[in-house]
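**Student:** structure for the following, please:
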Amino acid sequence: MAQQAERIVTSLPDAVGKEVGAALAPVDAELARRYPGDPGTRQPVHTVYVPGDAYTATTPRDWGERALASLDEHAPDAETFARAVGLADELAGPVYERVRAKLVREPVEDLRVDFEDGYGARPGAEEDEAAARAARLLHETHANNTAAPCTGIRMKCLEAPVRDRALRTLDIFLTGLIEAGGLPEGLVLTLPKVTYPEQTAALAHVLDAFERAHGLPAKRLGFEIQIETSQSILGADGTATVARMIDAADGRATGLHYGTFDYSACVGVSAAYQSSDHPAADHAKAVMQVAAAGTGVRVCDGSTNVLPVGTRAQVHEAWRLHYGLTRRALARAYYQGWDMHPGHLPTRYAAVYAFYREGMAAAARRLADYAARTAGDVLDEPATAKALSSYLLRGLDCGALDAAEVTSLTGLDRGRLEEYAAPRRGDLTATAAS
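**Tutor:** Down below sits the predicted model:
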């Protein structure tokens, strides 16, 4: 028996829809401006800080070699390494092999030449020389394809005592890159110890002036905001300040980096308890995460100052701590963190690779079911499909997963994964309602 067609009846005149559209047009524009979503580019899994006078053209390779030497000495096989960090037996071999390959192929994903705490106060001429040298070396590494995928500097902060020095170092570094041939891809700038939105607005003004001076496209230069003071989380008037800092950056903010030890000290945490898993750290990062959501600004976790050096027992203990903190951060959606020593690289990559490999099959199955409109054991929505595809893409980008195995499990190539990971505004609601 043929199904009877429903009679479709409406009551609202067309003018109502037009009136609503006109009334909400400013909101639509504001949503598009403030919340463009994730940029869809690769996010490094870590940031390595190297003092300005210690940076060389071979720094990434040197860190990789030192990390491999640490593995050779303290965990020469997969079983030893798995026991040291608490890695599941079924993951031990695949993760260990991938870690070693990563340390040869691309040991550092994001390198910051540090002119702040790691460099300290130096005579002006000495810092001038170091900033110019950093620009020259960065250009050379890009020219010979040995640069880390992301590289830049952390300048001093914009507080009055060091403001002129900070801006001069930034100017020397950027001008040196321009003179050498132009700004490289993957260039990153970090502004530390931000306390007021006016400071991010000031740096945005400086970068605008630099772009105009060199005929660069508007907003070619962005910067990370380092969260190291309580005032960056809660202002004197009781408002959450970090969201205002992003807004004041006028579209140039690319990341929020949590500074474990400066922030902990600022709120009075004793040195023995300063860690990225302290409740004060969790609160600060939760505020950062909510403030950054949807803006395209990415959140980066802090570091541990416990270095994997000394006896094998000491190294294993430090590795276990770093591995656990990294896994904890990943579960909380902090996909990037600081690494302070070459010995941290094995556990950084081990934690990241284990995180993606142990969840790959389940995530791929759920995404494949969603794409095929097949009812599996979990009823996923468009927003979850976005999260599943983003998870797999992150695993691909860092080397935890291979394209062939992801495609085999999902039936989707990278292009389709990217479509699910970056739906246009409104698509999630529209798809869910359809």
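
**Student:** can we go C-alpha only for contacts and neighbour counts from here?
**Tutor:** Fine.

**Student:** who's in contact with residue 248?
**Tutor:** 197, 198, 200, 201 (Cα atoms under 8 Å, 6 or more residues apart in numbering).

**Student:** same question, residue 76
**Tutor:** Residues near residue 76 by Cα under 8 Å, 6+ apart: none.

**Student:** test my guess that residue 409 contacts residue 364.
**Tutor:** Yes: using Cα atoms under 8 Å, residue 409 makes contact with residue 364 at a distance of 5.7 Å.

**Student:** quick check, central residue of the protein?
**Tutor:** For the chain, the residue nearest the mean C-alpha position is residue 336 (4.5 Å; Cα atoms, centre = their mean).

**Student:** re the thing from before, of residue 409 and residue 364, who's got more company?
**Tutor:** More crowded of residue 409 and residue 364, by other Cα atoms under 10 Å: residue 364, with 23 against 16.

**Student:** closest to residue 87 out of the contacts of residue 248?
**Tutor:** Distance ranking of the contacts of residue 248 against residue 87, using Cα to Cα, places residue 200 first at 41.3 Å.

**Student:** after the host helix or strand of the closest one comes which helix or strand?
**Tutor:** Element membership for residue 200, per DSSP states H and E: helix 197-214. Helices and strands here follow DSSP H and E; after helix 197-214, the next one along the chain is strand 223-227.

**Student:** touching, the residue nearest to the centre of the chain and residue 299? I think so.
**Tutor:** Yes: counting by Cα under 8 Å, residue 336 does reach residue 299; the two are 7.3 Å apart.

**Student:** how about whichever strand or helix holds residue 169: buried residues?
**Tutor:** Using DSSP H and E, residue 169 sits in helix 163-180. Buried residues in helix 163-180, counted by 16 or more other Cα atoms under 10 Å: 165-177.

**Student:** need the contact partners of whichever helix or strand comes after it.
**Tutor:** Using DSSP H and E, the helix or strand that follows helix 163-180 in sequence is strand 187-191. Applying Cα under 8 Å, 6+ apart, the contact partners of strand 187-191 are 112, 150-157, 222-226.

**Student:** in TSV: those, plus neighbour count.
**Tutor:** Converted to TSV, those look like this (neighbours: other Cα atoms under 10 Å):
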residue	neighbour count
112	23
150	19
151	22
152	24
153	28
154	29
155	28
156	26
157	23
222	20
223	25
224	24
225	28
226	22
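
**Student:** how about this one, so we can line them up?
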Amino acid sequence: MGQQEKVATSLAGAVSEGISASLAPVDEELARRYPGDPGTRQPVHTVYVPGDVFAADTIRSWGDRALAALDEHAPDAASFAAVLGIGDELAAPVYDRVRAKLEREPVEDLRIDFEDGYGGRGDADEDADAARAARLINEAYARDTSRPEAGGGTAAPYMGIRMKCMEAAVRDRGIRTLDIFLTGLMEAGGLPGGLVLTLPKVTYAEQVTAMVRLVEEFEKARGLEAGRIGFEIQIETSQSILAADGTAAVARMIDAAQGRATGLHYGTFDYSACLGVSAAYQASDHPAADYAKAVMQVAAAGTGVRVSDGSTNVLPVGTTEKVHAAWRLHYGLTRRALARAYYQGWDMHPGHLPTRYAAVFAFYREGFEQAAARLSAYANHAGGDVMDEPATAKALSGYLLRGIDCGALDTAEVVGLTGLTRADLERFASPRRGDLTATAK
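**Tutor:** Here you go, the predicted model:
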């Protein structure tokens, strides 16, 4: 190689050094506040089951009831696709994958509820139910050690409880329930890797701070690594979106969690009622819901905190006509959420599982080939009719990884079309801050 040509500059090196020194605190703040997505699997839904109802066979029962609903109301791919408006090319692949999912892994995320779905009970009953929940979760993971590839659907990849909130009337009860539950897990052998906790009805950042203190004290009491226990924040009040001073309270809540917040979950009905929305119009596609979730999404962007949509309370029960109507509604709401980058939602009934997975699988399968081709062209600098940038490569790889994780796509078919391994996809999906030129080659 020849001698590199010297180029002329006008600024002394001290200028760049001085600017870097002045921005060092900003660099540190960016790294702390916006570490990026954790790169772990995000479940497509959360199923809530009351603490007194949860049993050892709950997850398998939900899968069996969902399969029975398909057998009764859409016994083949053609009839199911006709109800939901799925095209002919996707009808069989989606239907077959839905049935396989319900047999293998019917629930991706389970929350045993000790809040609204549980209600007010005597302390002795809640103590017993919290202890039982810990025992059953431990036993489920012990039976289902091969999760998620081949467990038979007795455990979910993610499981935990929703405690009562930090408001004065129920605060002590919520703290005690969480203590009993976590202590039961520790006594049974330790906290499972898929443990998820949900703190509901958060209104002030100080309530999040209190939750941080609570789990910190538990970690100290049990000799756990600091930061081991994270939690979701449930957004169910108007004050959690817009504070009294006009700022986004949810952003302060994320900061108050000190890195422990794992998700923001939108509470469809509590939030709508808080704004005075009539019961008939309380839905996840109401303009008030769209506004709240948009604020949540912007506040969470880059922080590693994920956003989850809410649920529909229209249950697919009764006649086939009523079931089909409820399925169409749920399918449409789920597809709408996916297009808005809300990749998780709530499901309240086993009959929601077929349409949850149908919507998710159709979403990933219909765009799979185009996404794979674009990412392959980008990785190989092959050009094409779309000029993609690193940010788009991040979105494309994230899309493919989510499709693989939920079962919509197979790793082999993604590798076959992209020429990229899963490790390659993960590097594109979660580049280090400032690495805007990451490639897999």
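
**Student:** what is the nearest of the contacts of residue 248 of structure 1 to residue 348 of structure 1?
**Tutor:** Using Cα to Cα, residue 200 comes nearest to residue 348 of structure 1 of those, at 30.3 Å.

**Student:** to which residue of structure 2 is that closest one aligned?
**Tutor:** Mapped onto structure 2 by TM-score structural alignment, residue 200 of structure 1 lines up with residue 208.

**Student:** tell me the spacing between that match and residue 182 of structure 2.
**Tutor:** Note on residue 208 of structure 2: its distance to residue 182 of structure 2, by Cα to Cα, to the nearest Å, is 18 Å.

**Student:** with residue 132 of structure 2 instead?
**Tutor:** Residue 132 of structure 2 sits 11 Å away from residue 182 of structure 2, going by Cα to Cα.

**Student:** before we move on, what about residue 207 of structure 2?
**Tutor:** Distance of residue 207 of structure 2 to residue 182 of structure 2, computed by Cα to Cα: 20 Å.

**Student:** go on, residue 47 of structure 2?
**Tutor:** 20 Å.

**Student:** do the same with residue 49 of structure 2
**Tutor:** Distance of residue 49 of structure 2 to residue 182 of structure 2, given as Cα to Cα: 18 Å.

**Student:** now swap in residue 92 of structure 2 and tell me
**Tutor:** 43 Å.

**Student:** can you give me the strands in the stretch 1-150 of structure 2?
**Tutor:** 45-50, 109-113 (DSSP state E, counting those that start in this stretch).

**Student:** quick one, what contacts the residue opposite residue 233 of structure 1 in structure 2 once aligned?
**Tutor:** Aligning on TM-score structural alignment places residue 233 of structure 1 opposite residue 241 in structure 2. For residue 241 of structure 2, the contact set (Cα under 8 Å, 6+ apart) comprises 235, 248, 249, 250, 292, 295, 296.

**Student:** what of residue 358 of structure 2?
**Tutor:** Counting by Cα under 8 Å, 6+ apart, residue 358 of structure 2 has contacts 94, 95, 98, 331.

**Student:** surely the first one meets residue 361?
**Tutor:** This means residue 94 of structure 2. Yes: using Cα under 8 Å, residue 94 of structure 2 is in contact with residue 361, at 6.1 Å.

**Student:** farthest-apart pair in the contacts of residue 241 of structure 2, please.
**Tutor:** Between any two of these (Cα to Cα), the greatest distance is 12.1 Å, for 235 and 248.

**Student:** stretch 370-387 of structure 2 corresponds to what range in structure 1?
**Tutor:** With TM-score structural alignment as the criterion, stretch 370-387 of structure 2 aligns to 362-379.

**Student:** which ones are touching residue 84 of structure 2?
**Tutor:** Applying Cα under 8 Å, 6+ apart, one finds that residue 84 of structure 2 lies in contact with 327, 328, 331.

**Student:** just to revisit the earlier point, ok, residues contacting the match of stretch 370-387 of structure 2?
**Tutor:** The contact list for stretch 362-379 of structure 1, computed with Cα under 8 Å, 6+ apart, reads 380, 385, 388, 389, 391, 392, 406, 409, 410, 411, 412.

**Student:** now residue 225 of structure 2. Nearest residue, chain neighbours left out?
**Tutor:** In space, residue 225 of structure 2 comes closest to residue 219 once its chain neighbours are excluded; the distance is 6.7 Å by Cα to Cα, 6 or more residues apart in numbering.

**Student:** which one in structure 1 is aligned with that neighbour?
**Tutor:** Residue 219 of structure 2 maps onto residue 211 of structure 1 when the alignment is built from TM-score structural alignment.

**Student:** same check on residue 294 of structure 2?
**Tutor:** Under the alignment (TM-score structural alignment), residue 294 of structure 2 maps onto residue 286 of structure 1.

**Student:** and what of residue 359 of structure 2?
**Tutor:** Matched across to structure 1, residue 359 of structure 2 falls on residue 351, judged by TM-score structural alignment.

**Student:** now do the SS call for its match.
**Tutor:** Counting by DSSP: H, G, I helix; E, B strand; the rest coil, the backbone at residue 351 of structure 1 sits in helix.

**Student:** residue contacts, it?
**Tutor:** Residue 351 of structure 1 makes contacts with 323, 324, 326, 327, as judged by Cα under 8 Å, 6+ apart.

**Student:** and if we set it to 6 Å?
**Tutor:** For residue 351 of structure 1, the contact set (Cα atoms under 6 Å, 6 or more residues apart in numbering) comprises 323, 327.

**Student:** can you tell me the closest non-neighbouring residue to residue 395 of structure 2?
**Tutor:** Nearest residue to residue 395 of structure 2 in three dimensions, chain neighbours excluded: residue 429, at 6.7 Å (Cα to Cα, 6+ apart).

**Student:** on that earlier part again, tell me the one of the contacts of residue 358 of structure 2 nearest residue 20 of structure 2?
**Tutor:** Nearest to residue 20 of structure 2 among the contacts of residue 358 of structure 2 is residue 331, at 50.4 Å by Cα to Cα.

**Student:** tell me if the closest one really is in a strand.
**Tutor:** No: with three-state DSSP as the criterion, residue 331 of structure 2 is helix rather than part of a strand.

**Student:** that one maps to what in structure 1?
**Tutor:** Under the alignment (TM-score structural alignment), residue 331 of structure 2 pairs with residue 323 of structure 1.
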